[in-house]
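S.K.: Sequence and predicted structure below; questions after.
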Amino acid sequence: MNAPTHHGERTAHLDTAGTGRMPDAVRTVLARCTALDDRLGTAALQESLGDVLHTRIHERLGALLSVPAADTILATGAAQAFEAYLHGITPGPGDRIWTTPHEGVANLTALHALRDRTRCRLEVVPLRPDGDLDLDWMRTHLDEDVALVSAVHLSPACGTVNPVHDIGRLLAPHRARYTVDASHSAGRLPVDAARIGCHLLTADGWRFLRGPHTTGFAYIAPTPHLAPDAAPYRAAAPEPAAVAALDAALAHHTATARPPHEDLLPLLRAAVRHTPGMELLAGGQEQAAILAFRHAQIPAAAIRRGLARRGVVLAKTVAHETPLHPAGRVTAPALRASLHHDNTAQDIDRFRQALAEVLLEERGAAAHPARPARGALAAAGAATTPLGPAGRAGPGGSGAPSPYRARPVRRRGHLTLHRAT
């Protein structure tokens, strides 16, 4: 539910891909369980939530992902589950692992750590001119040296829906393990992990599922040679109160996601396209839920702040969040709007009107000699790592130092990547 603004109107929340707004029922469960934990301790809370923690949450996850409940695990986030899984595999020095330009910084950092640990090679599947993954390139270059393929279902960069089912069928006859990041698709698109044919599928609980932060989960396909106590099964679990709230969020999602919902993305795209000076960032042939765009002269930060003052919430993208994607290599940050089932056409109208007001305000401020524009365009866009030959990430292959060194930047709330020296 959208909260009232200081003007008495409801906020148009267009950033569910960043942080979904918890429904009232979910927030109530989280508050009640947190209070019980504070009053009686974690052991008492765990005892009171026994069925939820050990059975019901996994049944809900299994139903969400169309897999057996026993094959699901809880984690503090999709990235943590992915990193734990990588600790349990050991590619050889001659093996190759594939990622894509849609990979997020956390998973990409984990893949570079795997490469540095095992001395395998990391390659990037290229995009076609239309922005889709090049499946023909994958067919041509796929052999038994490919040990791992990491794909993203719904790209956080610009909403591209990637052909994860086609990739699964392509990889099925081969030895490569197949992992899918469903962080931005779980709760927004149908996710059938069994039909995808992946060995690992990870997702966050706080985006389109609208659960609490520090909740995530994964499906791990049964693997005969993998011991039950292997690293993937030792991913850190969320706190009991967070698990109970995630359980409530899954129940809410099941109850509200079934009716047909209007696809508002065409309305949002038209609102951006018909605004002078705005540029859409291409999202491939199939796009869902997420739209990225920028203005030719006015900084994204200034637009985002102006929209927020008018009760419209969306995100400013940062190149380092998806450093291999073309959208991350533009000369300035962009804006990202994302749509949930509970958004309405009125939210899009509100966005369109607020955007026009912000652009008019910023142009007027820029034209006034005594008052610079609120967000005067600064030198933006730190250098990103170019792709090497054959789509390989960064300079060199096996044995080369990782071109990424993650460091948290608290002011922006994301990881900044730097070239290793």
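M.R.: Looks like it arrived, so ask away.

S.K.: rest of the way, CA atoms for contacts and neighbours
M.R.: Will do.

S.K.: roughly how far apart are Arg175 and Ile167?
M.R.: Using Cα to Cα, to the nearest Å, Arg175 is found at 13 Å from Ile167.

S.K.: In terms of neighbours, single out the busier of those two.
M.R.: Ile167 (20 against 13; other Cα atoms under 10 Å).

S.K.: Checking my notes, the more buried one in a helix, right?
M.R.: Yes: checked against DSSP: H, G, I helix; E, B strand; the rest coil, Ile167 lies within a helix.

S.K.: Not counting residues beside it along the chain, what's closest to it?
M.R.: Leaving aside its sequence neighbours, Ile167 sits nearest to Leu135 (Cα to Cα, 6 or more residues apart in numbering; 7.7 Å).

S.K.: Relative to Asp143, how far out is that neighbour?
M.R.: 14 Å.

S.K.: Could you check which of those two has the larger neighbour count?
M.R.: Each of Leu135 and Asp143 has its neighbours counted (other Cα under 10 Å); Leu135 has more, 17 against 14.

S.K.: Test my guess that His213 contacts Glu239.
M.R.: No: here His213 does not reach Glu239: they are 10.5 Å apart, not a contact under Cα atoms under 8 Å.

S.K.: The two: who's more crowded?
M.R.: His213 (18 against 15).

S.K.: put this beside the first:
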Amino acid sequence: MPSPLSAAAIDALRESIAGVRSTTHFNHAGSSLPSSATVEAIHAHLLREASLGPMEAGAAAAAQTERTRSLAARLLNAQPSEIALTTGNSAGWGAAFAALGPWRAGERILVARHEWGGNLATMRHVAQRAGATIEVIPSDSTGRVDPHALEAMLDERVRLIALTWLPANGGLINPAAAIGQIARRHHIPYFIDAAQAVGQVPVDVAALGCDVLAGVGRKALRGPRGTGLLYVRQDFLARLAPAFVDTHSAPLDAHGEPVLRNDAQCLESSEASLALHCGLANALHEALEIGVNNIRGQIDRIANRLRAQLAEIPGVSVLDQGVERSGLVSFNVAGLDALSVRRALAAQGITIGSNGVAYTPFDMTSRGLTQIARASVSYLTTDAEIDRLLAGIRTLAH
């Protein structure tokens, strides 16, 4: 079992984070606070670009991009050849989905009811024109996707199973590995949206049994915005036909013909911010040095305390479901909409998030929710910050 980090270790980590001195941050699921070393890594490369010229500095920093790829592979228990560096979670997930090729009438996509709204928009955009369908896998009594219900839905028309592992609208954690076992047994492509998982919980793509897994730098990893990680299983690459290629993903041969790369970089673009790659490399290094098991133990302790004490405040409803839970804590305050709660807390220097139906439409509609307030914690969150947030919510609830 993971164990929480010591108070001394947390204090030492917080010394390198400018943001903790200016805000009480509870929107780590939106974008977390980078370390000064991550910011410096970005700044150092921008200075190289200003000094040498962007193209020349890019050639000099090529090794840093490959370091980023190798660190990401370590984090996910993958091979570097299976990692594409993207500009964000949606960009990576969408590129992999588009590479599945044309859809046909009658084909089926199965999703958990917690699927991210951006992924649903991508799938619907294609499925509606082709006559394919998107169907929701039932959840069990705890709110998690039900693997047994999934297996009962399968037939030869199912072309994709898609799962948002840690939903954006609360603390539920879906049984991603159990879904993977079913997908592998039936030879059905399996995509995991791990935007909230990467850097928060241990991720082992081999144990998960996924073909594609998308993550992002700006959330639990505390990397820069505009960065993402895309894992594509090596044996699955041959089934993909990228919708867009360039001189990086499919360089021209001596006859002027494009030669598609045989690794995950076939889903990358030649146009990338190497400064952001440098920042992401540092953030990945820090996560690996701290240890994701340690991060998970700390987040679990903090989030459990926050949920328990929120539930004791009259007028506050804690909305998280599931058995195993993440660092995303969803709640509502009676008589106030979530945006008003967010703005009132912001006026006190406390940052939280708020979600509407568009973020997770199937789940929100199924549960009769139109909005939620969301306080998402990090392993950097202190008990004093929890006390400050609880005091602010008590004032609003009264």
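M.R.: Looks like it arrived, so ask away. These figures come from a predicted structure and were not determined experimentally.

S.K.: ok so, going back, give me the aligned partner of the residue nearest to Ile167 of the first structure over in the second structure.
M.R.: Mapped onto the second structure by TM-score structural alignment, Leu135 of the first structure lines up with Pro147.

S.K.: cool, His213 of the first structure as well?
M.R.: Under TM-score structural alignment, His213 of the first structure pairs with Arg225 in the second structure.

S.K.: where exactly do the helices run in the stretch 51-200 of the first structure?
M.R.: Secondary structure of the stretch 51-200 of the first structure (DSSP state H, counting those that start in this stretch): helices at 57-65, 78-87, 105-118, 135-141, 164-171, 193-196.

S.K.: Among those helices, which comes closest to Thr99 of the first structure?
M.R.: helix 105-118 (8.0 Å; Cα to Cα).

S.K.: Now that closest one: buried residues?
M.R.: Using 16 or more other Cα atoms under 10 Å as the test for burial, helix 105-118 of the first structure gives 105-116, 118.

S.K.: of all these, which two lie farthest apart?
M.R.: Val105 and Thr118 (19.8 Å).

S.K.: Thought Phe208 was touching Met22 of the first structure, still the case?
M.R.: No: Met22 of the first structure lies out of contact with Phe208 (Cα under 8 Å); the separation is 9.7 Å.

S.K.: which of these two has more neighbours?
M.R.: When neighbours are counted by other Cα under 10 Å, Met22 of the first structure and Phe208 differ, and Phe208 comes out ahead with 29 against 24.

S.K.: residues in contact with the more buried one?
M.R.: Thr16, Ala17, Thr19, Gly20, His184, Ser185, Ala186, Gly187, Arg188, His340 (Cα atoms under 8 Å, 6 or more residues apart in numbering).

S.K.: Roughly how far does the spatially closest residue to it that is not a sequence neighbour sit from Asp342 of the first structure?
M.R.: Using Cα to Cα, 6+ apart and skipping residues adjacent in sequence, the residue nearest Phe208 of the first structure is Gly187, 4.9 Å away. Applying Cα to Cα, the value for Gly187 of the first structure to Asp342 of the first structure is 12 Å.

S.K.: between those two, who's got more neighbours?
M.R.: Gly187 (26 against 13).

S.K.: Please say which position in the second structure that one maps to.
M.R.: For Gly187 of the first structure, the residue aligned by TM-score structural alignment is Gly199.

S.K.: swap in Ala245 of the first structure?
M.R.: Match for Ala245 of the first structure (TM-score structural alignment): Gly279.

S.K.: contacting residues around the residue nearest the centre of the second structure?
M.R.: The second structure has Ala195 as the residue nearest its centroid, 0.6 Å off, counting by Cα atoms, centre = their mean. Going by Cα under 8 Å, 6+ apart, Ala195 of the second structure touches Asn89, Leu166, Ala214, Gly215, Val216, Lys219.

S.K.: Relative to Cys158 of the first structure, how far out is the closest residue in space to Ala63 of the first structure that isn't next to it in sequence?
M.R.: Leaving aside its chain neighbours, Ala63 of the first structure sits nearest to Ala69 (7.5 Å; criterion: Cα to Cα, 6+ apart). When distance is defined by Cα to Cα, Ala69 of the first structure is 32 Å away from Cys158 of the first structure.

S.K.: swap in Pro408 of the first structure?
M.R.: Counting by Cα to Cα, the gap from Pro408 of the first structure to Cys158 of the first structure is 23 Å.

S.K.: Who has more neighbours out of those two?
M.R.: Cys158 (29 against 11).

S.K.: The more buried one -> the second structure?
M.R.: In the second structure, Cys158 of the first structure lands on Gly170 (TM-score structural alignment).

S.K.: Go ahead and confirm that match touches Val318.
M.R.: No: the criterion here is Cα under 8 Å, and Gly170 of the second structure misses it with Val318 at 9.4 Å.

S.K.: if I look at these two, which residues touch both of them?
M.R.: With Cα under 8 Å, 6+ apart, Gly170 of the second structure and Val318 have common neighbours Val329, Ser330.
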